[in-house]
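> sequence first, then the predicted structure:
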Amino acid sequence: MDHNASLSNSGGIGRRRLLTSGGLAAAGVVAGADPARAGRGRIPPDTRPGGAFDRYVAKLAADGRFSGVVLLAHRGRTVLSRSYGMADKAKGIRNHEGIAFNLSSASQPFLAVAVLQLLQQGRLTLSDPVGRHLRDLSGEIAEKVTIHHLLTSTSGLDAPMPDWQRVFHSRPEVHEYAEQWVRQATLVGVPGAASNGHRPGGGVGLAMAALIVEAVSGMTFWDYVHRRVFRRCGMTGSAFYTREQWLTDEHIAHPYMSQADGSLVDAVRNLDQGSVDPFTQGRNPGRGFIGHASGGGFATAPDLVRFAEALRDGTVLDRPYADLFAGAKLPGPDPTSFDGYTMPISISNGQWVIGRGGADGGVGANWSIYPDTGWVGVVLSNDDHLPIQDLLLRQEAAITGAPVSPPSGGGG
């Protein structure tokens, strides 16, 4: 199910690059740029405690506009870590670094890593037609759509919109729904065409890719990512948690959704209610029971730094395949943006930026890797009040020195 369907058509560099997809960069994820030219060892003052970014986030929190965690790390070491608000108001649990947040679509790159691991093992190729691994697809889809097309959202596939109101009750139910959704896919565009991937049901291609991971590996998608991605990266606080775990585990943040009267309600404890935020209208992430290929994984902020380090040092993918994961595949809507595997990629003030963002009712998440200079930025939020576009522009400016316009409201 496409957890970011309502965001995928939004235009503009801010929403598209910073929220819908964050930005993760190209081959420099391993090799990096020339240290002298890129200023690799420098710690910009705006990234430090008490610096401009820290002050901006503190102002948002003081104004009631941020609940969550921000973390800036350089070469794997924390430079700034701040936590605000409550992870679970009913139980009086505050947000902190060890709290796992729902990532929504920001967990999609874990699927791309899974596919590239299987490529590295020689068990598939990116040019494989999907029919080589999956049955019960129409001949047109089976023969014309490749794995590369699925990961770049250029498959030309469409499918009915997911049922955002349905409440799921088990992993098998979620899995069966994903399989049925894939079987409903139709080919409505030319595979490989750059403009055909962003449809309301376009996320069906990611569900199809997850089924290929299962067919090739012999594991469920969830088990594969847990064992081969999270565990390998040392991401001990990250998982595709179930709703039951969400309700009982004190280390998982509850999302607080905006309501028409201005109040916030706990999504997981109020499945009959949805967000009134315009980008996640009517949705409630707790209804899904467990996330899948299009999103809904959970991670802590330090775990996302560990993921970045595992990409850099060859732990999760060998160097050529890490370069392939992080490399630009298609031109984007402006000269400094590109499309990659499950994520957009950009250039900011002469630096590559790689990452992914996601949003759902009460959920705002973004992680960005700056491979040329060794920085990682993480923003994890659990309520709808965060002006995440402004915050991410401030983060990028603090790290790269890129100019930033004044925020569109609140926060100084």
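Nice, thanks for sending it over.
> from here on, just use CA atoms for contacts and neighbour counts.
Noted.
> next SSE downstream of the longest strand seen in the chain?
Criterion DSSP state E: the longest strand present in the chain is strand 351-360. Note on strand 351-360: by DSSP states H and E, the next helix or strand toward the C-terminus is strand 363-370.
> contacting residues for the residue nearest the centre of the chain?
Centroid-nearest residue in the chain, with Cα atoms, centre = their mean: Ala106, separated by 0.8 Å. Each residue near Ala106 by Cα atoms under 8 Å, 6 or more residues apart in numbering is listed here: 21, 295, 356-358, 365-367.
> where does it land in three-state SS?
Three-state assignment for Ala106 (DSSP: H, G, I helix; E, B strand; the rest coil): helix.
> ditto for Thr154
Using three-state DSSP, the structure places Thr154 in coil.
> which ones are touching it?
Neighbouring residues of Thr154 by Cα under 8 Å, 6+ apart: 191-197.
> use this one as the comparison:
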Amino acid sequence: MNKQIIEYIQSMAAEIHFSGSVFVKQGDQILADCSFGLANRSEKMNNVSDTKFGMASGSKLFTAIAICQLAEEGRLSYYSLLGDCLNQSFPHFSQEITIHQLLTHTSGIPDYFDEEVMEDYEELWINKPMYHVRGPKDFLPLFQNEKMKYDPGSKFHYNNAGYILLGLIVEQVSGMAFTDYVEKNIFERVVMDAGYFETDSLPSKAALGYIDQSDGSWKTNIFSLPAKGGPDGGAYITACGIIQLWEALTAGRLLDKQNVQQLLAPHIRVDDSTAYGYGIWMKTEKHSVTKHLLMGYDPGVNFRAAFYPHPSLCISVCSNQSGGAFDMIKGIESELMKELTS
């Protein structure tokens, strides 16, 4: 452990009232493994190193890995057409949409949560009760009859519905429920403590998500999210678990070298310094990737993970509040960079 980094994390956590877990590893050395706040406020249960947290959209990476595994097996290709892989009706969708476009948010399909139309994710569940949403197909009525937003491949537009379709493709091609496929072919192979849990029946050591109000009151997020996560987000992991997954992925234990490169390549430019691969963001400099990023936000959930190839550095921050992970990881990165350059 790195005493200086741990002291910095403790100070930062106190300053921002952070609730969650932090795990930092460089090469084979664990620099920090710290937890703060409460996993269950009513029962006064602390967050600890093996507490499992929701990771929201950070779990799109699992969906991308699942698709890449099926591509590696020759059961589909990255440029297969949506209509050739999924037996569902989309009356207004283009016939030219490919799996690659769904993976890179360039398909142009309508999203079920359109940030141009609504700002609050909780608005979704006014007419579609969240307790009915327990599988990918349950999202289809929210977008399958809407019109295209853009021509396929014309632009990047972050899109949760595209990953719902990818999850349905995993189900149709594999013959397994999406969450069963990921748990068997990713979580079990990595031997990581993770899962897709129903919010109304969480297992032990799974943190409840909390939404804090300006008057000091709070509520859990059980009525703010789908009852069970799926292809576009909502898996539960430990802070160290996502680093275990990264190590397994880059060591070739989940995909061969060619498909790992396909997954992690900067396929689409988002801005001058940001690109997107398959289910993962990245920072680039002079056409090379300097950092891979996972991010997730839901009401009562905040998640960030950063993976630096040079140096071999991984940082994971999980929070069971609506904020905190970004500030925490930004501060840790800054502090570590000082050490590495001193």
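Everything's here; your move. Here the structure is a predicted model, which is why all the values come from computation and not from measurement.
> tm score of chain vs chain?
Laid over one another, the chains give 0.88 as their TM-score (TM-score structural alignment, normalised by the length of the second structure), with 329 aligned residues with a Cα RMSD of 2.5 Å.
> and the contacts of Thr154 of the first structure, which two are the farthest apart?
The most widely separated members of those are Pro191 and Ser195, with 10.0 Å between them, by Cα to Cα.
> between these two, who's got more neighbours?
Taking other Cα atoms under 10 Å, Pro191 of the first structure and Ser195 do not tie; Pro191 has more neighbours (22 against 14).
> which SS class is the more buried one?
coil.
> need the counterpart of it in the second structure.
Residue correspondence, TM-score structural alignment: Pro191 of the first structure in this structure matches Pro152 in the second structure.
> please apply the same query to Tyr341 of the first structure.
With TM-score structural alignment defining the correspondence, Tyr341 of the first structure maps onto Tyr278 in the second structure.
> against the second structure, where does stretch 225-232 of the first structure fall?
Counting by TM-score structural alignment, stretch 225-232 of the first structure sits on residues 182-189 of the second structure.
> ok, residues contacting the matching stretch?
Contact partners of stretch 182-189 of the second structure, identified using Cα under 8 Å, 6+ apart, comprise 62-63, 66, 193-195, 253-254.
> for the contacts of Ala106 of the first structure, which ones persist in the second structure?
Shared with the second structure under both residues aligned by TM-score structural alignment, their matches' Cα atoms under 8 Å, the contacts from these are 295, 356-358, 365-366.
> mind naming the longest helix for the second structure?
Longest helix of the second structure, by residue count under DSSP state H: helix 325-341.
> buried ones in it?
Using 16 or more other Cα atoms under 10 Å as the test for burial, helix 325-341 of the second structure gives 325-326, 328-329, 332.
> and for stretch 78-89 of the first structure?
79-88.
> and that stretch, how far out from the chain middle?
19 Å (Cα atoms, centre = their mean, to the nearest Å).
> all the helices of the stretch 201-342 of the second structure, residue numbers only.
For the stretch 201-342 of the second structure, applying DSSP state H, counting those that start in this stretch gives helices covering 241-250, 257-264, 325-341.
> could you do the stretch 1-150 of the second structure as well?
For the stretch 1-150 of the second structure, the helices defined by DSSP H, counting those that start in this stretch occupy 3-16, 60-72, 82-85, 99-103.
> show me what counts as buried in the first one.
Put plainly, it is helix 3-16 of the second structure. The neighbour-count check on helix 3-16 of the second structure (16+ other Cα under 10 Å) flags 5-6, 9, 12-13 as buried.
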